[in-house]
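Visitor: the sequence isn't on hand, but the structure is:
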C-alpha cells in the first residue's frame, strides 16, 4: 500500500526525473536570492539578477564558469553560500535521486525500484541505504584529507587558519568537480603549475569524485569479500585510464614547444602540467595553464574530454565514460559485422546501446544548437571560443578561453540554461528511457531505407 507521500507523488503527476530537475531549479532559485543579498558581496552592492543566476547555476550544476571573480567579489558569506551550493548540487541531489522512492513511499513500485537499481547499478533495494551512507562517509573523508594536505601546504603562503579555509574550499570544489577557486583575478591554479602537491591533490580529489561512487563502492566491496569487480567498474576504470593517459600525452606533444604554456618549463614540470590539463577537463574546471594560450589542437582535445566527462553516479558531467565506451564497442561490432555488442566477454543489452546513442544524439544536438545561438548573441567572438564555452557549460566543466566575463546578458542566460540542461538532461533522459522502453506484442511492418 502506498503512503501519503506516494499518493502525493502520483497526484501531482511528477515522476522522479522531473522531481530531480525541479529540485535543481529550486536550489538555483535559493542560491540566486542569497547571492543577491548585499552581505554576499564585498562592496555591499548586490549582484544583478542575471549575474547571481549565472553564479548560482554554475555552483549548483558544479560547473565553475564565473562572470565575476569569486575571491574579490564575494564575502565569506557569499563564498560559503557557493560552497554549500556546490556540495549539495554535486552530491546532495545524487543522494536525493537515490532516496526519491524512500522519501515519498514506504513501499515503492516496480518502476521506482527499477529507477534506483539502474541509477546505482544495485542488485536489490536493500543495498541503497548502505550505499548512500558509504557515499556520505567517503565524501567527508576525501574532503577532510584534501583540506589537511592543502591547508598545511599553503600555511606559509596564506597563514593559518586561512590556509585551511583555502584548503577546504578547493577540496570541496575539486571533489565535486566544480572548479570554483578563490585565487583571484580568474587565475585558477596557474601560480601552481609546477607544484606537485597542489596538482596531485586536486587531480586525485576530482578523479575520486568524478569516477562514480558505484565504482569506489565496488572496489571497497572487492577488498572485503574478494568478489570480482563488476563490468561497469572495469569499463569505467579502463576508459578513465585511457582518457587520462591519452589526454596527458596529447597535451604534452601539442604544447611541448609552446612558450606561452609549457614550452619554457622543465621536462618534469611539462609532464606535470600536461597531466593536470589532461585530467581537469573531465570535469573539474581548474587550470594550471592559461587556456587561451593553448594551441588549437589542444583546445580540440580539451573540448573532446569535456564532452565525454566522467563516471556515472559521481559528481562529473558529460555524456559519461560508459556511454562513450558503449558507442565505441557498438561501432566496432558494426565494423566486424556482429549483431551484438560485447565487452570483455559480456553481452551488452540492446536497450543500453539504444540509450547510449540517444544520450549522445541529444547531447550533440544540444551543443550544436547553443553554439548557433551564442554565435548570434556574442557577435565578434571566434567560433572556437564559443564552442569551447558551450562544451564547458554542457559538460559542467568550467574551463574558458576567457569569453565568460564578457558574455552579453543573453549569452549569460543561454549558458545558464545549458549548464542546467547539461547537468540534468542526460540523467533525465536515461531515467525516462528506463521507464518508457517497453516490449509490445504489436509491431509495425518492417521496411528498410538506404543509409550511408
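Guide: Nice, I can see it. Since the structure is predicted, the reported quantities are computational estimates derived from the model, not experimental observations.
Visitor: make it CA atoms for all contacts and neighbour counts henceforth
Guide: Noted.
Visitor: now residue 303: how far from residue 416?
Guide: 19 Å (CA to CA, to the nearest Å).
Visitor: helices of the stretch 151-300 of the chain, start to end?
Guide: 155-158, 162-175, 196-210, 213-225, 231-255, 267-279, 296-308 (DSSP state H, counting those that start in this stretch).
Visitor: Throw the ones you listed into CSV and include mean neighbour count and distance to residue 122, thanks.
Guide: As requested, those are arranged in CSV below (neighbours: other CA atoms under 10 Å; distance: least, CA to CA, whole Å):
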stretch, mean neighbour count, distance to residue 122
helix 155-158, 12, 43
helix 162-175, 24, 23
helix 196-210, 22, 19
helix 213-225, 16, 9
helix 231-255, 18, 11
helix 267-279, 22, 28
helix 296-308, 21, 24
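Visitor: tell me how many other residues crowd residue 226.
Guide: 10 (other CA atoms under 10 Å).
Visitor: quick check, residue 128 in a helix?
Guide: Yes. According to DSSP: H, G, I helix; E, B strand; the rest coil, residue 128 belongs to a helix.
Visitor: where's it relative to residue 82, distance?
Guide: Distance from residue 128 to residue 82, by CA to CA: 29 Å.
Visitor: out of those two, which sits in the more crowded spot?
Guide: Each of residue 128 and residue 82 has its neighbours counted (other CA under 10 Å); residue 82 has more, 26 against 20.
Visitor: next up, the contacts around the closest residue to that one other than its chain neighbours.
Guide: Spatial nearest neighbour of residue 82, chain neighbours left out: residue 59 (6.1 Å); criterion: CA to CA, 6 or more residues apart in numbering. Residue 59 sits next to 82, 83, 85, 86, 89, 178, 180 when contact means CA atoms under 8 Å, 6 or more residues apart in numbering.
Visitor: here comes the other one, which I'd like you to weigh against the first:
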C-alpha cells in the first residue's frame, strides 16, 4: 500500500477492478434479473466489466435478462466508469506532470494550458458540469421524442431518455431494445443526439476545453488538441464515406432506405464506430468490405482523457507524422511549428505495438477456443472488446466461459491499460548523465 500511495497513478487500475467486482456482486443478486435467480458469475462479471469499461458488449439480452434494478446498476456502473475514466485520466496528467521535474513540468503545462497544476478541484467541477449538461440535454430531447412520437408514458419516456443519454455520452452502448437502436435508424431525433453526445464524450476534456476556449484561433491550440480535433473530423469523414459506399446497396442494412435515411443512418453509425458502441443496423449483416474499415476505426478510438477507447486519435496521427518524417529523412518530427519530443514518439510507438500484440493474441486465442468462426469476425469482436467500443457480430454470447473471460480481460486492459502504461512510461523517465557510443544496426 505504501508503494501504491507513493505513485497514486497505480491506484487507477485497482479502483476500476474494485468497482467491477462490486458491480459483479450486485448483478449476481436474485432481484437483478427478470427471473429473480442468481446470475452466473461469468455473466455478471462480463456485464459489470462491460459497463465499467464503457464497452457495451453483452452476453445476454440487456432488456430481456435484467430487471429495472439490474438496468439501474448497469447505468450507475457506466456513469462511474465514464466519469471515473475521464477524471482519473485528468488527475493522472497532473500527478505525472508534478513528478517530471521543473523543466518537463513547464513543457507539459505549455501543452495542457487548461490544466493548472494547483486547481484540480475547479477542473473536476468543470468536467462534472459538462457531463451533467450534455446528459441532461440529450435526456430532454429523447424524453420528449419517446413521449410525443412513440406514446410512451412520461415515466417510461424519462427512464429511456436517461438510460440512453448516460450510455451515449459515456460511450457505453447498452440499449433497452433487443435490436439496440436499429428500430430508430430513420429517426434523427433519437440517433443524432446520441451521436453528438458520443462525439463530445469521445473527444476528451483536454481537447474539448481548449478548443472551446480558443475556438477563434485554432492555430494556438496545443499539438494534442490539433491532432485530436482535426483527426476526429478526418476519421468521421473517412468512416462516413467508406461505410456509405460499402453499404449503400446492401438490403440487409440500408439498401431499402430512402437516400436521406441512408445518410442519417450511416452518419449515426459512423459516430458510434470509434466510441459509442450503439448500432443502428445489424453488425453481422454488414458486407465484408465494411469490417476492415470498422476494425481500423475502432482500433484508433477517440481522444485522450475521454470515455472512448483505442490507441487514441492523437497517437495514431502522431505515428503518421513519425512515418512521414522518417520517409522524408527529416531529423525531427514536426507538427505545425512545433517539434515533437522524442519521448512522446517512443510512447506512441510502444503503445501502438503493445495494442496490436494484444489484439493479435486475443484473436488467435478465441480462434483456438471456438469452431466454425471466421477470422475476420473474431478479429472484429476482439478489437471491439479491447478498444471498449462494444459493437458485436454476435460472437460473444456463443463463446465458452473461457472465451468470455478472455474478452473480460481485454476490456479491462483496453480501458485502464493505455492510461496506466502511458503514466508508467512518463514516471519512469530518467535523465542519464552519460551516453553510450552510437551504432546504427541494419533495419529491413
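Guide: In hand now; what should we look at? None of these values were measured; they are calculated from a predicted model.
Visitor: quick TM-score on the pair, please.
Guide: Superposed pair, TM-score by TM-score structural alignment, normalised by the length of the second structure: 0.93. Supporting alignment: 438 aligned residues with a CA RMSD of 2.4 Å.
Visitor: circling back to that earlier point, now name the helix or strand holding the aligned residue in the second structure for the residue nearest to residue 82 of the first structure.
Guide: Using TM-score structural alignment, the partner of residue 59 of the first structure in the second structure is residue 51. Per DSSP states H and E: residue 51 of the second structure is located in helix 41-52.
Visitor: swap in residue 315 of the second structure?
Guide: helix 313-327.
Visitor: to what extent does that helix diverge from the first structure after superposition?
Guide: With the two structures superposed, helix 313-327 of the second structure lies on average 0.6 Å from its match in the first structure, counting by mean CA distance after the TM-score superposition for the first structure.
Visitor: checking residue 90 of the first structure next. Helix, strand or coil?
Guide: Residue 90 of the first structure, by the three-state scheme (three-state DSSP), is helix.
Visitor: show me the contacts for it.
Guide: 60, 61, 62, 176, 177, 178, 315.
Visitor: ok, residue 226 of the second structure next?
Guide: 207, 218.
Visitor: to which residue of the first structure is it aligned?
Guide: Using TM-score structural alignment, residue 226 of the second structure pairs with residue 234 in the first structure.
Visitor: distance of its match relative to residue 209 of the first structure?
Guide: 17 Å.
Visitor: cool, residue 344 of the first structure as well?
Guide: 26 Å.
Visitor: now do residue 279 of the first structure
Guide: Counting by CA to CA, the gap from residue 279 of the first structure to residue 209 of the first structure is 12 Å.
Visitor: residue 83 of the first structure contacts residue 170, doesn't it?
Guide: No. The pair residue 83 of the first structure and residue 170 fails to qualify as a contact (CA atoms under 8 Å) at a distance of 9.4 Å.
Visitor: hmm, back to that, distance to residue 16 of the first structure added to the helices of the stretch 151-300 of the first structure, as JSON lines?
Guide: Listed next are those as JSON lines, based on distance: least, CA to CA, whole Å:
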{"stretch": "helix 155-158", "distance to residue 16 of the first structure": "45"}
{"stretch": "helix 162-175", "distance to residue 16 of the first structure": "26"}
{"stretch": "helix 196-210", "distance to residue 16 of the first structure": "23"}
{"stretch": "helix 213-225", "distance to residue 16 of the first structure": "20"}
{"stretch": "helix 231-255", "distance to residue 16 of the first structure": "23"}
{"stretch": "helix 267-279", "distance to residue 16 of the first structure": "32"}
{"stretch": "helix 296-308", "distance to residue 16 of the first structure": "25"}
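Visitor: about what we covered before: so the helix holding residue 315 of the second structure versus helix 290-300, what angle?
Guide: 100 degrees (axes from the mean of the first three to the mean of the last three CA atoms, to 10 degrees).
Visitor: got the angle for helix 313-327 of the second structure vs helix 223-247?
Guide: Using the same axes, to 10 degrees: helix 313-327 of the second structure against helix 223-247 is 90 degrees.
Visitor: where does the helix or strand that comes right after helix 313-327 of the second structure end up in the first structure?
Guide: Later in the chain than helix 313-327 of the second structure, the nearest helix or strand by DSSP H and E is strand 334-335. The alignment of strand 334-335 of the second structure onto the first structure (TM-score structural alignment) covers residues 342-343.
Visitor: quick one: average offset of that stretch versus the second structure, please.
Guide: So stretch 342-343 of the first structure averages 1.0 Å relative to the second structure (mean CA distance after the TM-score superposition for the first structure).
Visitor: other residues contacting that stretch?
Guide: So stretch 342-343 of the first structure is contacted by 329, 333, 348 (CA under 8 Å, 6+ apart).
Visitor: ok now that stretch, how far from the chain's centre?
Guide: 26 Å (CA atoms, centre = their mean, to the nearest Å).
Visitor: just give me the match in the first structure for residue 61 of the second structure.
Guide: Checking TM-score structural alignment: residue 61 of the second structure goes with residue 69.
Visitor: next one: that match from residue 266 of the first structure, what distance?
Guide: Residue 69 of the first structure is 31 Å from residue 266 of the first structure, by CA to CA.
Visitor: between these two, which one's more packed in?
Guide: residue 69 (17 against 11).
Visitor: thought residue 187 was touching the more buried one, still the case?
Guide: No. In this structure, residue 69 of the first structure is not within contact of residue 187 by CA under 8 Å, at 9.2 Å.
Visitor: got the contact list for the aligned partner of residue 214 of the first structure in the second structure?
Guide: Using TM-score structural alignment, the partner of residue 214 of the first structure in the second structure is residue 206. Neighbouring residues of residue 206 of the second structure by CA under 8 Å, 6+ apart: 90, 112, 114, 115, 225, 304, 305.
Visitor: mind giving me the PyMOL select for these, buried ones only?
Guide: A single PyMOL command selects the buried members of the contacts of residue 206 of the second structure (16 or more other CA atoms under 10 Å):
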select buried, resi 90+112+115+225+304+305
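Visitor: output the contacts of residue 206 of the second structure in TSV, with distance to residue 317 of the second structure appended to each entry.
Guide: TSV is the format used below for the contacts of residue 206 of the second structure (distance: CA to CA, whole Å):
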residue	distance to residue 317 of the second structure
90	21
112	18
114	22
115	23
225	12
304	13
305	16
